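*Asks:* Give me a model of this one.
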Amino acid sequence: MTEQQNAVTDLAESTSDASLERTRRRSEEIEDQIATDPGRFRVLTGDRPTGSLHVGHYFGSLRNRVRLQRAGVETFVLVADYQVITDRDGVGPIRERVLSLIADYLAVGIDAESAGTIFTHSAVPALNQLMLPFLSLVTDAELRRNPTVKAELEATGDRPMSALLLTYPVHQAADILFCKANLVPVGKDQLPHLEQSRVVARRFDERYGRAGDGSVPVFPRPDALLSEAASVLGTDGQKMSKSRGNTIDIGMDADTTAKLLKRAVTDNDRHITYDPVNRPEVSNLVLLAALASDRRPEDVAAEIGDGGGGTLKKVATEAVNEMFAPIRARRAELAADPGYLLQVLRTGNERANAIAESTLAEVREAMQMVY
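*Replies:* Sure, this is the predicted structure:
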């Protein structure tokens, strides 16, 4: 079997039932290792600055990032500004959105001083330079088969695919590998992306060799930390998305949150149950209230009983506003001091640049391109 055929098999199998089970077992092993030796791991995670982060982001990923940091895992958080233009004609108010993202990160508890690095794509040239040798390691056909590329293309409404969108998985490999991250928190839908990064790391070692004394590869093969985080829907029962206008942003005030949840979709049955399959809208509000109050959704539903949708919305509103009150207060302080936010970003960019330049030097040495 050829190298390309092996890669196709790897990507296809990354979401098979057997592979998912192996990944889950490996994630459990990693969680045990984090508990005893967190210093052996370095995490890469991040977001595109396309709008405000919302409670879906918080319960889906931000809370887990904070948990890992507090456990002692070094964390790199990427503000993926270059990825904004993979499927858009412009960057929009990107400076405002980048600062908003940083304010969200810091407000929810991400530590950018002792255990984390917040940085942007556009400020780390050596990271992006890794794209050139990495692109030599993949084929056009492999990229077009990547599930995320296919999904992103469908989301653009069949407009012509940009080369940046096509090479999105390779750019993500550069994001992960430039800092030699060996752990990436992902959901199962993102596993093919991570597998592409593992393929790039392996092929670089096989094709170009190793730097230094040659005892270890230049790049580790990053593991997935499979996230089983609950998925919170928007107030209309659809996927929470800024474009749909159905989000509850982290930085929203309590009154706006109450108004949005008052309009949330429910159903005509006054008896509240937690049944995500048959009652997705009602169950979503139950889940939101449960997550915000650190309770089981079944217990929240049982407590409301025959109280109907009005009581459910009130319970969800009170739980969300109570939980996010200190986060929102902290965020307001941060947003009022853009100079501090910029300093956090400059410090993170400086650190990311130092690491990226060191990694690029190893790459050039392994490729015998040091002149």
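
*Asks:* Every contact and neighbour count from this point should use C-alpha atoms.
*Replies:* OK.

*Asks:* quick one: the strands in the protein?
*Replies:* Secondary structure of the chain (DSSP state E): strands at 42-47, 74-79, 116-120, 183-186, 223-226.

*Asks:* how much does the first one deviate in direction from strand 116-120?
*Replies:* If I follow you right, that is strand 42-47. Here strand 42-47 runs at an angle of 40 degrees relative to strand 116-120 (axes from the mean of the first three to the mean of the last three CA atoms, to 10 degrees).

*Asks:* tell me the angle of strand 42-47 relative to strand 74-79?
*Replies:* Orientation check (the same axes, to 10 degrees): strand 42-47 against strand 74-79 gives 20 degrees.

*Asks:* Give me the residues contacting strand 42-47.
*Replies:* For strand 42-47, contacts defined as CA atoms under 8 Å, 6 or more residues apart in numbering pick out 73-80, 175-176, 180-185.

*Asks:* want to put them side by side, so please do this one too:
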Amino acid sequence: MDTTLRTARPESPASASLADTAGTSAAQARSAELEELVRDDPGRFRVLTGDRPTGQLHLGHYFGTLHNRVRLQNLGVEMFVLVADLQVLTDRDVADDLTGHVEGLVLDYLAIGVDPARSTIFAHSAVPALNQLLLPFLSLVSTAELGRNPTVKDEIAHSRQSAVNGLMFTYPVHQAADILFCKANLVPVGRDQLPHLELTRTIARRFNDRYGSGAAVFPQPDALLSSAPLLLGTDGTKMSKSRGNAIALGAGPDETARLIKGARTDSERHITYDPAARPEVSSLLLLAALCQNRTPEQVAADIGSGGAAALKKTVTEAVNEHLAPVRARRSEYARDRAHLRRILREGNERAAAVADATLAEVCTAMNSHY
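*Replies:* Okay, the predicted model is just below:
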């Protein structure tokens, strides 16, 4: 197969939209099949997932990804959970309080139920062989392909830097190294992350074609699409650590109440669930519903004409009650920082052994093992 990289022809907005819709539909259908396969035989899957240590994880992370990680772990799927400390520098000049943020991330993982006996928690900077894969992988993609990545474009738009650094531009390839170093064959993602995963699949395919000598060195990982709907932040935009509009998992009851009290709503007193017409109100209803294991419509019916004050009171009580056990576990783990370091050190050792084996296989395939 010809693996020469070519620049694609520009697409019209209409054709690009149709292609995106078709691609998402196919990914959703495949994801539904994968869910059945995971339930039938979880041991055949290995998952790579993780976060950048840029601050405490929040409710958007919890309902969007963290809850699903624990579910997969408890089903018996092998999990690699990455603390992406090197990628902190993709959109900032320095990594402020990196040690504190790394420990906080591990705290959040343990508090929500990630079990280090069943899931490998590790850090980028502690696994040199993983990062060494970035070099051969970069040779398999073109600058045009990197420039077209929509997730990179969005990250650049929200970057706090005056210019884009090389790490930001090559972020999707570094993410491919994250996924492929452990030969993960399943990656939980949102729809906005599908272009990243498709590039990972492309890199795996091109490496196999170019160096595999008929054997597949890397799998082409599948996307397991999250079914969690989008939660808005307190300012009405996407909930994000970098935008300062999130409710952290480690926030106390009083801070949670203060943040929700300041959340944007609208002037209509009767509370209804209408995501298109009333996105801010609907997001708060959804948050309460997720915490109470109910539907947003049921929560809205209970509030009725109580207005924004009653809505925010309901949401505050629901969030604080749901997170109470998570916060209690987080507080307990925080008392023993040495335990956190030990968990990360042991995870680093396991991940490094896997990465070393993969890099040795890559060097053999590239005829550079000397």
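
*Asks:* about what we covered before: which two of the contacts of strand 42-47 of the first structure have the greatest separation?
*Replies:* The distance between the two most remote of these (CA to CA) is 21.1 Å, for Val73 and Ala80.

*Asks:* Looking at these two now, which is surrounded by more residues?
*Replies:* Val73 (23 against 20; other CA atoms under 10 Å).

*Asks:* how about that one, what's its partner in the second structure?
*Replies:* Aligned by TM-score structural alignment, Val73 of the first structure pairs with Val77 of the second structure.

*Asks:* That match contacts Arg39, doesn't it?
*Replies:* No: taking CA atoms under 8 Å as the definition, Val77 of the second structure is not a contact partner of Arg39, at 9.5 Å.

*Asks:* sorry, back to before: wait, which of the contacts of strand 42-47 of the first structure is closest to Met131 of the first structure?
*Replies:* Asp175 (9.6 Å).

*Asks:* what does that closest one align to in the second structure?
*Replies:* Under the alignment (TM-score structural alignment), Asp175 of the first structure pairs with Asp178 in the second structure.

*Asks:* hang on, that match packs against Leu130?
*Replies:* Yes: the pair Asp178 of the second structure and Leu130 passes the contact test of CA under 8 Å, sitting 6.7 Å apart.

*Asks:* Quickly note the distance from the aligned partner of Gly46 of the first structure in the second structure to Arg9 of the second structure.
*Replies:* Residue correspondence to the second structure (TM-score structural alignment): Gly46 of the first structure is matched to Gly50. According to CA to CA, to the nearest Å, Gly50 of the second structure stands 34 Å off from Arg9 of the second structure.

*Asks:* what do you get for Ala328 of the second structure?
*Replies:* Going from Ala328 of the second structure to Arg9 of the second structure by CA to CA gives 54 Å.

*Asks:* between the two, which one's more packed in?
*Replies:* Neighbours of Ala328 of the second structure and Arg9, each counted by other CA under 10 Å, are more numerous for Ala328; the result is 13 against 6.

*Asks:* Excluding chain neighbours, what is closest to that one?
*Replies:* Nearest residue to Ala328 of the second structure in three dimensions, chain neighbours excluded: Ala111, at 8.0 Å (CA to CA, 6 or more residues apart in numbering).

*Asks:* Just tell me what that neighbour corresponds to in the first structure.
*Replies:* Ala111 of the second structure maps onto Ala107 in the first structure, by TM-score structural alignment.

*Asks:* Neighbours of the match of Gly46 of the first structure, how many?
*Replies:* Neighbour count for Gly50 of the second structure, taken as other CA under 10 Å: 20.

*Asks:* Identify the residue spatially nearest to it, adjacent ones excluded.
*Replies:* Nearest residue to Gly50 of the second structure, sequence neighbours excluded (CA to CA, 6+ apart): Leu82, at 4.3 Å.

*Asks:* contacting residues for the one you found?
*Replies:* Contacts of Leu82 of the second structure by CA under 8 Å, 6+ apart are 48-51, 121-124.
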